[in-house]
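**Q** kindly return the folded structure for what I paste below:
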Amino acid sequence: MQLTTQALMVQGTTSDAGKSVLVAGLCRVLARKGIRVAPFKSQNMALNSAVTQDGGEIGRAQAVQAQACGIEPTVHMNPVLLKPNTDIGAQVIVQGKALADMDAVGYHGYKKVVMGPVMDSFQQLQSQYQTVVIEGAGSPAEINLRENDVANMGFAEEADVPVIIVADIDRGGVFAHLYGTLALLSESEQNRVIGFVINRFRGDIKLLAPGLDWLEEKTGKPVLGVLPYLHGLMLEAEDAINVQQVAPAAQQLKVVVPVLTRVSNHTDFDPLRMHPQVDLQFVGKGELLPPADLIIIPGTKSVRSDLAFLREQGWDQQIARHVRLGGKLMGICGGYQMLGESIADPNGIESESGESRGLGYLQTSTVLAPQKQLKRTQGQLTMPDQQAVPVRGYEIHAGVTEGVRSDAPVQLTDGPDGQIAFNGQVFGTYLHGIFEQREACDAILAWAGLTATQTPDFDVLREQQIDRLADAIEQHMDLARLWPQWQDKFSAV
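**A** Below is the predicted model of the structure:
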């Protein structure tokens, strides 16, 4: 297949094969060469989402990829976002706006309809940029999902774009993954594949050479690159929780996050993972909350059912003991709603209609409403006994919370947010991304008990990680073969 300037699609043999990071890295490489590039993922299933400037909602991975391109994210970079709210159902978001809740069978039938807006968004990007780097979802070899596919080869065929397939050698079985994935494709889909990429390789490349030769001989497809395992690489996870942390400093604040069944936007905690003075621990089902300076209840896509889950784990009693002994407690978005006196869902927005008793730490009450709040915002944060500092972030929630005072701790351009109670020990806010700005992160960590804070600049760290990834791609991939029209900009591997 002859490549054009228009698009290249990255598909993977499995979930977490490296599609998201490879797309981000390719986008940064092209942007550094002065090529106008945009990311695209037709369908994303994730509870980590971002808000675009015009108030739309997309997967956070595409927002990071847009940053790698040096451009603002738009809803057209991820026209379909599926946010699971049960094991068999999800909220379907199309071009940034929530459309409906559907079960898996219902959405499977709806996919032939959603291809329209998917192609509309893709064509809009094509008209604005020299090239589009597309991320697939899961694996194209999931033959049970082939009918009306919009995420992998179904989209590639409809859009007529070339495909490369990436596999993670660190999982083992990399040659079986690549060979088997190709074998399960139709003839036209196989012809669309222009090569393979092996990700996360450790060791001497000479030992891998016989396998590479075998794969190329058996498939007729070239291996376009073998990317090394980048130790300590920290980019926002698309969905799975990343527990990796930087090397610790001598003094550390212990922060614990209970993992809810539908935890959302856990990327809020990435600045804490990358903070040398923070010992961040995620606690899962069946585990006790360990001693901590600060417990943070995260956001969730199903706040009432996750509040019930929290109680089933006994975490409510453990949190009560933590607060009674002087520990600090924080809630973000859904976690903030749980800290109040009640959460009502009269219209069955997230689950069956009804009302739940909150944890009762804040004098607030929340009613879930059909219209989701989606906005970027900024303002000032004032923690107890501290000066006001700048803060920025974004809001994604269906709740309308009453009881917010005019002197709330977070004063945003569109009004007050949050509450502090229990003698200054408990703090709740709707603001996602609140730890990303150094001054706000310092203020919250100081409130929680950390002295002499040394918070790194998260924006600088994220840029450094993207550049590190792009450097590895430039060194280890045959980019001139991928984009022959720009081969003068690349040096072949």
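
**Q** contacts and neighbour counts: CA atoms only from here.
**A** Fine.

**Q** and the contacts of the helix or strand where Tyr336 lies?
**A** Using DSSP states H and E, Tyr336 sits in helix 334-338. The contact list for helix 334-338 (CA atoms under 8 Å, 6 or more residues apart in numbering) reads 296-301, 303, 307, 330-331, 343, 358-360, 364-366, 397, 399, 401, 418, 427-430.

**Q** buried subset of the residues you listed?
**A** 296-301, 303, 307, 330-331, 343, 358-359, 364-366, 397, 399, 401, 418, 427-430 (16 or more other CA atoms under 10 Å).

**Q** among those, which are located in strands?
**A** Judged by DSSP state E, strands contain the following of these: 296-297, 299-300, 330-331, 343, 365-366, 397, 399, 401, 427-429.

**Q** from those, pick the one nearest Leu182.
**A** Thr300 (37.2 Å; CA to CA).

**Q** and the gap between the closest one and Arg405?
**A** The gap separating Thr300 from Arg405 is 24 Å, by CA to CA, to the nearest Å.

**Q** name the nearest residue to the residue positioned nearest the centre of the chain, ignoring sequence neighbours.
**A** Central residue of the chain (CA atoms, centre = their mean): Glu238, 3.4 Å from the mean position. Distances taken as CA to CA, 6 or more residues apart in numbering place Ala61 nearest to Glu238, at 5.4 Å, with adjacent residues excluded.

**Q** which elements pack onto whichever helix or strand the one you found is part of?
**A** Assigning secondary structure by DSSP H and E places Ala61 in helix 60-69. Helices and strands touching helix 60-69, by 3 or more CA pairs under 8 Å, 6 or more residues apart in numbering; DSSP states H and E, are helix 19-32, strand 37-40, strand 49-51.

**Q** other SSEs contacting the longest one?
**A** Under the contact criterion of 3+ CA pairs under 8 Å, 6+ apart, helix 19-32 touches strand 7-12, strand 37-40, helix 60-69, strand 131-135, helix 458-476.

**Q** compare with the first, here's sequence two:
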Amino acid sequence: MIQGAGSNVGKSLLVAGLCRHFTRAGLTVRPFKPQNMSNNAAVAAGGEIGRAQALQARACGVPPHVDMNPVLLKPESETGAQVIVQGKRLTTVRAKDYAALKPQLMAPVLDSFRRLQTQAELVIVEGAGSPAEVNLRAHDIANMGLAVASDTPVILTGDIDRGGVIAQLVGTQAVLDAQDNAMIRGFLINKFRGDPRLFDDGYRLIQDRTGWPGLGVIPWFPDAHKLPAEDAADLGGTRGDGAFLIAVPHLNRIANFDDLDPLAQEPGVTLRIVKPGQPLPVEADLIILPGSKATIADLTHFRAQGWDIDLAAALRRGARVLGLCGGYQMLGREIADPEGIEGKPGSIPGLGLLDMTTVMTPDKRVTETEALHPASNTRVRGYEIHLGRTEGPDRARPLFTVNGQPEGAVRADGRVMGSYLHGMFTEDAFRRAFLASLGATPGNHSYDQTVESTLDALADHLAAHVDCDRLLNLAQT
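**A** Predicted coordinates for the structure are as follows:
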């Protein structure tokens, strides 16, 4: 089990790289994360799991499965989250009430873990946050709670790039009780920039203070951005330097933002993530309204930034607009939530750029989808994860068709489009045709091949800097 001495230390990438390394070594490997918190979900066997576990499954060469992430928390507000258990929505719970729910979740977590154990020679587990959050230790299922209950050895990982890595690791040992400390069998230092030998003294100090063996100092992996990210904290700034500018507002509850990754890798594209408080660039060629876990709240937030005014100005200057999932719902005339599924019952005016309305309903659509893009006659394989039903005249001009039925909508002048389909831009033929239709100059690279080659490079990177043989021996004890 790879645990972190803090959040965002690189656990997800380490697990993905180790999965690929040991799979290439001939082992049957499966990833596992008992509890994840992310709005960047993937569809797995008809259910939902974290995007990182889908990538890790890919690193193992197997389809993703709900057992790989049995508890997924999808934040809907600052104080509450939707709880997904083994792929299906269980409830929505406030943060202060989640502790009371956790005792019920260990059973399905262990159930999923044990099923994976029967399928694999090696299960690589990813922790969540940090075990040093000992105030959350009671009924823990994400870190030491799972490690102790399943007798899984732990490797603790520190992030040297943010500073204070010695305190991260030594301090973690200081606050853990004896039983939890006994689960830790070694440590890793991640994200080192420069000459790793410069940390030799610090490395020895950690070993002397903790008694844990060091298993490697891992240099910064510069191609990490080529893999789908799960944490919205990884979003921001500008990627690429192409002539075609795509702008994306960073919504509070932005979801499934890996939709943007294939576009960011296009040589003719500049992708700019616009943070709250910054204006949407009116010179943008394309503005994408991304997915959202709380559509009504995020639309209110969108207007509070003045982005609705910027969007109208960009349209007047010739920009195109694409709404994805929650962003698609925002483009309509109204969003109604009569049952209070996302918050208080009520409705809110949409941006009015598509002639359609959305009604939130309790039934959630979670499915993989194959669609046809009639304008380019290209096929797309993607997925849908959404609440709500959308109807209206502009749906008579669909962006896609699914089994001959309309999906999405296009305004009569063709400049405003929307769809519930995630993952559309991973399809090379569609992405190139779509960008070319808007005046961009697409490249000829394969997104899937980029992901595969990056996973291989990550595995090589870890093999060169981690004592993988010792890791495997620890897993066998």
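
**Q** distance of the residue of the first structure most remote from its centre relative to Gly211 of the first structure?
**A** The C-alpha centroid of the first structure is most remote from Glu217, which lies 37.2 Å away (CA atoms, centre = their mean). Taking CA to CA as the measure, Glu217 of the first structure falls 10 Å from Gly211 of the first structure.

**Q** cool, Gln464 of the first structure as well?
**A** 33 Å.

**Q** one more: Asp170 of the first structure?
**A** 15 Å.

**Q** what does Glu135 of the first structure give?
**A** From Glu135 of the first structure to Gly211 of the first structure the distance is 26 Å (CA to CA).

**Q** the more surrounded of the two?
**A** Glu135 (30 against 13; other CA atoms under 10 Å).

**Q** just checking, the more buried one touches Gly18?
**A** No - contact between Glu135 of the first structure and Gly18 fails when scored by CA atoms under 8 Å: they sit 10.0 Å apart.

**Q** all strands of the stretch 201-350 of the second structure, in order?
**A** Assigned strands in the stretch 201-350 of the second structure, in chain order: 214-219, 237-239, 244-249, 254-255, 269-274, 286-289, 291-292, 320-324, 334-337, 346-349 (criterion: DSSP state E, counting those that start in this stretch).

**Q** export those strands to TSV and append columns for distance to Gly61 of the second structure.
**A** Shown next, in TSV, are the strands of the stretch 201-350 of the second structure (distance: least, CA to CA, whole Å):
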stretch	distance to Gly61 of the second structure
strand 214-219	24
strand 237-239	29
strand 244-249	32
strand 254-255	25
strand 269-274	30
strand 286-289	32
strand 291-292	28
strand 320-324	28
strand 334-337	40
strand 346-349	44
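
**Q** winner for burial among those strands?
**A** Compared across those, strand 291-292 shows the largest average neighbour count, a mean of 29 (mean count of other CA atoms under 10 Å).

**Q** residue range for it in the first structure?
**A** The alignment of strand 291-292 of the second structure onto the first structure (TM-score structural alignment) spans residues 299-300.

**Q** and for stretch 50-62 of the second structure?
**A** Going by TM-score structural alignment: stretch 50-62 of the second structure matches residues 59-71.

**Q** can you check stretch 313-328 of the second structure too?
**A** Aligned using TM-score structural alignment, stretch 313-328 of the second structure spans residues 321-336 in the first structure.

**Q** now do the matching stretch: distance to the chain's middle.
**A** Per CA atoms, centre = their mean, to the nearest Å, the displacement of stretch 321-336 of the first structure from the mean C-alpha position of its chain is 25 Å.

**Q** who's in contact with Thr261 of the first structure?
**A** 300, 306, 309.

**Q** and Tyr229 of the first structure, what pairs with it in the second structure?
**A** Using TM-score structural alignment, Tyr229 of the first structure pairs with Trp220 in the second structure.

**Q** what does Glu355 of the first structure give?
**A** By TM-score structural alignment, Glu355 of the first structure lines up with Ser347.

**Q** what about Phe175 of the first structure, how many neighbours?
**A** Phe175 of the first structure has 17 nearby residues by other CA under 10 Å.

**Q** quick one: what's aligned to it in the second structure?
**A** Under TM-score structural alignment, Phe175 of the first structure pairs with Ile166 in the second structure.

**Q** over to Thr131 of the first structure?
**A** Match for Thr131 of the first structure (TM-score structural alignment): Leu122.

**Q** Phe32 is in contact with that match, correct?
**A** No - the pair Leu122 of the second structure and Phe32 does not pass the contact test of CA under 8 Å, sitting 10.5 Å apart.

**Q** looking at these two, which one has more neighbours?
**A** Phe32 (26 against 20).

**Q** ok, the spatially closest residue to Thr366 of the first structure that is not a sequence neighbour - contacts?
**A** Of all residues not flanking Thr366 of the first structure in the chain, Thr401 sits nearest, at 4.2 Å (CA to CA, 6+ apart). By CA under 8 Å, 6+ apart, the contact list for Thr401 of the first structure reads 337, 364-367.

**Q** the second structure: which residue goes with Thr413 of the first structure?
**A** Applying TM-score structural alignment, one finds that Thr413 of the first structure aligns to Asn403 in the second structure.

**Q** okay, now that match: neighbour count?
**A** So Asn403 of the second structure, with other CA under 10 Å, has 11 neighbours.

**Q** repeat for Ala470 of the first structure
**A** 24.
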